[in-house]
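A.B. asks: Sharing a model prediction with you, sequence too.
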Amino acid sequence: METTMKPAHIGRKISRIRELRGIKQETLAQELGVSQQTVSRIEASEAVEEDILAKVAKILGVQPEAIKNFSEEAVFNIIGNNYHDHSSSLNYQCTFNPLDKLMEVIEENKKLYERLLQSEREKVEILRER
């Protein structure tokens, strides 16, 4: 039983690496000296000429072989296995009691309300005197 492998879609790999690097199509186009539509066509192509691939790879800061062999699963495995930043939101340790902060806000709100109420009373008193 013979299985045929689907050829690697180089354009899609370029697109994904560009997105992971936070580079817009317009920026890549400007660096290549082409239009954004040309970059879009490159990213839609299954095959890309070697010279264009080399230029794109240089702009993206990778080797052409890295684009050819790019695997999204491998990237996420590497990130997952090497990312140990303890300041991430997953491990966030609150340095204050949120209930204390809530009570402070409620007290401040109450004081503002009392000042507003006093101001309204003074206005009513001024109007009565006239």
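C.D. replies: Received the coordinates, thanks. This is a predicted model, so every value here is computed, not measured.

A.B. asks: hey, let's count contacts and neighbours off CA atoms from now on
C.D. replies: Will do.

A.B. asks: mind checking which helix or strand Leu99 is in?
C.D. replies: helix 98-129 (DSSP states H and E).

A.B. asks: May I ask which helix or strand encompasses the most centrally placed residue in the chain?
C.D. replies: Geometric centre of the chain, nearest residue: Gly22, 8.0 Å, by C-alpha atoms, centre = their mean. Using DSSP H and E, no element contains Gly22; it sits outside every helix and strand.

A.B. asks: ok, structure two:
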Amino acid sequence: IEDNLLKQISAVLKIPVEAFQNFDEEQAINIISNTFDNGSIGYQNNDTCTFNPIDQVLKLHEEKIALYERMLKEKDEMMMRLEKLINK
């Protein structure tokens, strides 16, 4: 690849020109095959995931309900204070 074109590609992809010039296909294949397993990204094997996503969703839902209940309680308290001020 011509230097001018290589510099343009490097700028667009934000990859140093040296990365293209020193590219080793065998090493790249080795890195990819040791990084990805069965189409998964970021996991070396299926045992890596240590939490149940449904449990996490339920936990967030419970936290949301607790927050809503606290907000309702604060609203009721505020309404009582306002009623007291109005009645004075």
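C.D. replies: Nice, I can see it. As the structure is a computational prediction, the values presented were derived from the model and not from experiment.

A.B. asks: which residue numbers in the second structure go with the helix holding Leu99 of the first structure?
C.D. replies: The counterpart of helix 98-129 of the first structure in the second structure, using TM-score structural alignment, spans residues 53-84.

A.B. asks: if we can go back for a sec, by how much does the helix holding Leu99 of the first structure deviate from the second structure on average?
C.D. replies: Its aligned residues in the second structure lie a mean 0.8 Å from helix 98-129 of the first structure after superposition (mean C-alpha distance after the TM-score superposition for the first structure).

A.B. asks: Quick one: map Thr35 of the second structure onto the first structure.
C.D. replies: Looking across to the first structure (by TM-score structural alignment), Thr35 of the second structure lines up with Asp85.

A.B. asks: Now do that match: how many residues are near it, please.
C.D. replies: 9 (other C-alpha atoms under 10 Å).

A.B. asks: What of Ser10 of the second structure?
C.D. replies: 16.

A.B. asks: what about it, distance to Thr48 of the second structure?
C.D. replies: 35 Å (C-alpha to C-alpha, to the nearest Å).

A.B. asks: all strands for the first structure, in order.
C.D. replies: Taking DSSP state E as the criterion, the first structure carries no strands.

A.B. asks: So which residues of it form helices?
C.D. replies: Assigned by DSSP state H, the helices in the first structure fall at 10-20, 25-32, 36-44, 50-60, 64-68, 72-82, 98-129.

A.B. asks: okay, those in JSON lines with distance to Leu90 of the first structure next?
C.D. replies: As requested, the helices of the first structure are exported to JSON lines (distance: least, C-alpha to C-alpha, whole Å):
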{"stretch": "helix 10-20", "distance to Leu90 of the first structure": "21"}
{"stretch": "helix 25-32", "distance to Leu90 of the first structure": "32"}
{"stretch": "helix 36-44", "distance to Leu90 of the first structure": "34"}
{"stretch": "helix 50-60", "distance to Leu90 of the first structure": "30"}
{"stretch": "helix 64-68", "distance to Leu90 of the first structure": "31"}
{"stretch": "helix 72-82", "distance to Leu90 of the first structure": "13"}
{"stretch": "helix 98-129", "distance to Leu90 of the first structure": "18"}
